[in-house]
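Student: Coordinates only, no sequence provided:
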């Protein structure tokens, strides 16, 4: 359990129906922060295909996908991924997350980001985790700051979000200063 009756675990194909439901309920809420998603994305089949892709990326060592589950019901209430994993001298990964609007304000996103950073350091040996937020997404910026991230730059027209190329504020958290693992 990470916080308030919510568990974080690796995503599975069995999560597809629950993810489709929670994403559909949160579609309007997430739209300002997400790339355009086709209607099929919000179906069980669409989520099954997306999860299959996440698991393929996991198996290739480039991503660790998690789902946040309400322990009492088994219902997904969010997700967090550690992606863009690069080994060697960079030893870095990027974190992205979302939480069901009904669960906002409970510290869930911060706890999940902190747990992903712990896993990145202790299980993967990564040196650094990075994230980007839309410049006006102050809620996500608070999450990252509370989780020990610091801002390090601005990326103009970084991602195509909600129909346009949007500037992003970049954050990072350094996890340790050990040398990278030997190849």
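Tutor: That came through, no problem. For clarity, every value in this text was computed on a predicted model and none was experimentally measured.

Student: CA atoms for contacts and neighbours, from now on please.
Tutor: Will do.

Student: With residue 79 as the reference, measure out to residue 135.
Tutor: 22 Å (CA to CA, to the nearest Å).

Student: The structure to be compared is supplied as follows:
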């Protein structure tokens, strides 16, 4: 698997990833308007993501199958806050056909390494809907610790969903 930050040339691959996984991801994502995952929408979104990365506000990663070029999964580090907080939120999604094979873990580990070693962040926060057992298991495997439960935290698939709040601390943070 090739893990890297996606560029505008990846718009078609990301559009295919999200379109082909719409049913798989729908229970865990906000409702999306018509055309949200079109190639042109992804081209615009990737331009904005490149700006966010250049400004240090976010970092995005995708894992690609080296044989087919298919997108295996994605992981984002968003809402990067500096100052006294030094933290971000992590989100992720895996293609249904690659689920349960360790690919998502590998992509997340790459993003975690980047957050702690390159960005020198202190904390990564990742939250999941309690019934999403796969997501909870992934975060536990990655070393995230549960910090609480937020009631009606995010509007997901048309309803306000509770989320389990977790975090991972940088073991190399000196202060």
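Tutor: The structure has been received and is ready for your questions. Given the structure is predicted, the values throughout are model-derived calculations rather than measurements.

Student: just to revisit the earlier point, so which of residue 135 and residue 79 of the first structure has more stuff around it?
Tutor: residue 79 (22 against 16; other CA atoms under 10 Å).

Student: and the more buried one, what element?
Tutor: strand 75-86 (DSSP states H and E).

Student: In the second structure, point out the residues matching that strand.
Tutor: With TM-score structural alignment applied, strand 75-86 of the first structure matches the range 70-81 in the second structure.

Student: Would you pull up how far that stretch lies from the middle of the chain?
Tutor: Centre-to-centre, stretch 70-81 of the second structure and its host chain are 4 Å apart (CA atoms, centre = their mean, to the nearest Å).

Student: Strands of the second structure, start to end?
Tutor: Taking DSSP state E as the criterion, the second structure carries its strands at 2-4, 59-64, 71-81, 87-94, 123-128, 145-156, 159-169.

Student: Compare the strand holding residue 79 of the first structure with the second structure and give me the mean distance after superposition.
Tutor: Mean deviation of strand 75-86 of the first structure relative to the second structure after superposition (mean CA distance after the TM-score superposition for the first structure): 1.1 Å.

Student: ok, residues contacting that strand?
Tutor: 15, 18-19, 22, 61-70, 91-100, 103, 112-113, 116, 120 (CA atoms under 8 Å, 6 or more residues apart in numbering).

Student: Ok, stretch 15-30 of the second structure next?
Tutor: Contacts for stretch 15-30 of the second structure (CA under 8 Å, 6+ apart): 37-39, 42, 70-72, 93, 95-96, 129, 155-158.

Student: hang on, the earlier thing: got a quick PyMOL command for the buried subset of the contacts of strand 75-86 of the first structure?
Tutor: Entered in PyMOL, the line below selects the buried ones among the contacts of strand 75-86 of the first structure, by 16 or more other CA atoms under 10 Å:
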select buried, resi 15+18+19+22+62+63+64+65+66+67+68+69+70+91+92+93+94+95+97+98+99+100+112+113+116+120
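
Student: In the second structure, point out the residues matching stretch 102-122 of the first structure.
Tutor: Taking TM-score structural alignment, stretch 102-122 of the first structure hits residues 97-117 over in the second structure.

Student: Just the endpoints, please. Distance across the matching stretch?
Tutor: Note: stretch 97-117 of the second structure ends 31 Å apart using CA to CA.

Student: Just the buried positions in that stretch, please.
Tutor: Per 16+ other CA under 10 Å, stretch 97-117 of the second structure contains these buried residues: 103-108, 110-112, 114-116.

Student: Then stretch 21-37 of the first structure?
Tutor: 21-24, 26, 30, 33-34.

Student: can you check stretch 162-175 of the second structure too?
Tutor: Here stretch 162-175 of the second structure shows 162-170 as buried, counting by 16+ other CA under 10 Å.

Student: Redo the residues you listed as TSV? Include distance to residue 123 of the second structure.
Tutor: Listed next are these as TSV, based on distance: CA to CA, whole Å:
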residue	distance to residue 123 of the second structure
162	22
163	18
164	16
165	13
166	10
167	7
168	6
169	5
170	6
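
Student: Check the residues you listed and tell me the two furthest apart.
Tutor: 162 and 170 (26.2 Å; CA to CA).

Student: Check how far the longest helix along the second structure sits from its aligned residues in the first structure, on average.
Tutor: Across the second structure, the longest stretch assigned as helix under DSSP state H is helix 39-54. Compared with the first structure after fitting, helix 39-54 of the second structure deviates on average by 1.4 Å (mean CA distance after the TM-score superposition for the first structure).

Student: whereabouts in the first structure does that helix align?
Tutor: Counting by TM-score structural alignment, helix 39-54 of the second structure corresponds to 44-59 in the first structure.
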